[in-house]
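> Next comes the sequence, and after it the predicted model I'd like to discuss.
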Amino acid sequence: MNTLSYKTVSANKATVDKQWVVVDAEGQTLGRFSSKVAILLRGKHKPGFTPHVDCGDNVIVINAEKITLSGNKLDEKTYIRHTGYPGGQRSLTAKVMQQKNPALLVEKAVKGMLPKNKLGAELFRNLNVFVGAEHTHGAQKPKTVNLNDLK
């Protein structure tokens, strides 16, 4: 009997092909940029994507200080945290956060787009954000990816 047989292949930690990629944040909008970086971290751009496995790439973001926000978000968007003490709620605007630590702005946006579980925490460790065009991962020989070509 001549029949076609298709098997669903599920990736695991041993069979996954992880790569190092560099993306440039210069001139990109924060939200659109972060969603594409989250797709790279998750591995959804690969044909062998498996939802419960870290099958994404290690992503290096450069020029984090040159990212833009659309509209009035630079002045109106607030980031709220709590110290843990009574009356310890603190807030920062996006403009202040960009001046203090522009890498944190990108990290918070990408982290919010990852799963809220152990897998999301593991995926977030694969993100490296740098201020400026230089990064410290030259030994990994990362390839440059143009996010405009990705979906």
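That came through, no problem. Numbers count the residues shown, from 1 in each chain.
> C-alpha only now, for contacts and for neighbours.
OK.
> In this protein, what residue spans correspond to helices?
30-42, 73-76, 94-100, 102-111, 118-124 (DSSP state H).
> Redo those as TSV? Include mean neighbour count and distance to H82.
Converted to TSV, the helices of the chain look like this (neighbours: other Cα atoms under 10 Å; distance: least, Cα to Cα, whole Å):
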stretch	mean neighbour count	distance to H82
helix 30-42	21	24
helix 73-76	14	19
helix 94-100	15	16
helix 102-111	19	15
helix 118-124	16	20
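> Second structure follows, compare the two:
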Amino acid sequence: MEVYTIDAKDKKLGRLASRLAVLLMGKNLRNYKKNIVSDVAVAVINASKMDVGIKKIETKKYSHFSGYPGGLRKESMGKVIKDKGNAELIRKAVRSMLPNNRLRSDMLKKLKISE
């Protein structure tokens, strides 16, 4: 198993997440197949030192719909940071950049984030 270590210090959230998604999918490998989870692991260090703008922290909203009437829940980025830390921001961003199929949960298990 190949392990990539990425330093998140002074990096923007979106650029970091897109790089992590490519590594988790294995698109940088010669033997890439989209129906197989690649044999790589990605570790992110210094997640708390990531560069996130103050305006984005105040205005960005994450939404989740339960499927029931009145079941739309919205949560601000600031609340996510306060409750769960910057690691959850990275996890949410990478999750949305991975393909929405049965392999996504297996790919996310190979992502380790440390504050």
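Yep, it's here. Since the structure is predicted, the reported quantities are computational estimates derived from the model, not experimental observations.
> So V131 of structure 1 sits against P102, correct?
Yes - the criterion here is Cα atoms under 8 Å, and V131 of structure 1 meets it with P102 at 7.0 Å.
> can you tell me how far the aligned partner of K116 of structure 1 in structure 2 sits from K79 of structure 2?
In structure 2, K116 of structure 1 lines up with N100, judged by TM-score structural alignment. According to Cα to Cα, to the nearest Å, N100 of structure 2 stands 26 Å off from K79 of structure 2.
> just A47 of structure 2 next, same as before
16 Å.
> ok, now which ones touch D57 of structure 1?
Contact analysis of D57 of structure 1 by Cα atoms under 8 Å, 6 or more residues apart in numbering lists 18-21, 40-43, 126.
> what's the neighbour count on the nearest residue to G56 of structure 1 once chain neighbours are set aside?
Closest residue to G56 of structure 1 apart from its sequence neighbours, by Cα to Cα, 6 or more residues apart in numbering: G43 at 3.5 Å. Other residues near G43 of structure 1 come to 24 when the count uses other Cα atoms under 10 Å.
> what's near enough to touch the aligned residue in structure 2 for G43 of structure 1?
Alignment note: G43 of structure 1 maps to G26 in structure 2; criterion TM-score structural alignment. Listed by Cα under 8 Å, 6+ apart, the contact partners of G26 of structure 2 are 32, 37-40.
> now swap in S91 of structure 1 and tell me
Contacts of S91 of structure 1 by Cα under 8 Å, 6+ apart are 78-81.
> And for K18 of structure 1?
By Cα under 8 Å, 6+ apart, the residues touching K18 of structure 1 are 55-58.
> From C55 of structure 1, how far out is it?
Noted for K18 of structure 1: a distance of 7 Å to C55 of structure 1, by Cα to Cα.
> How about V110 of structure 1?
V110 of structure 1 is 17 Å from C55 of structure 1, by Cα to Cα.
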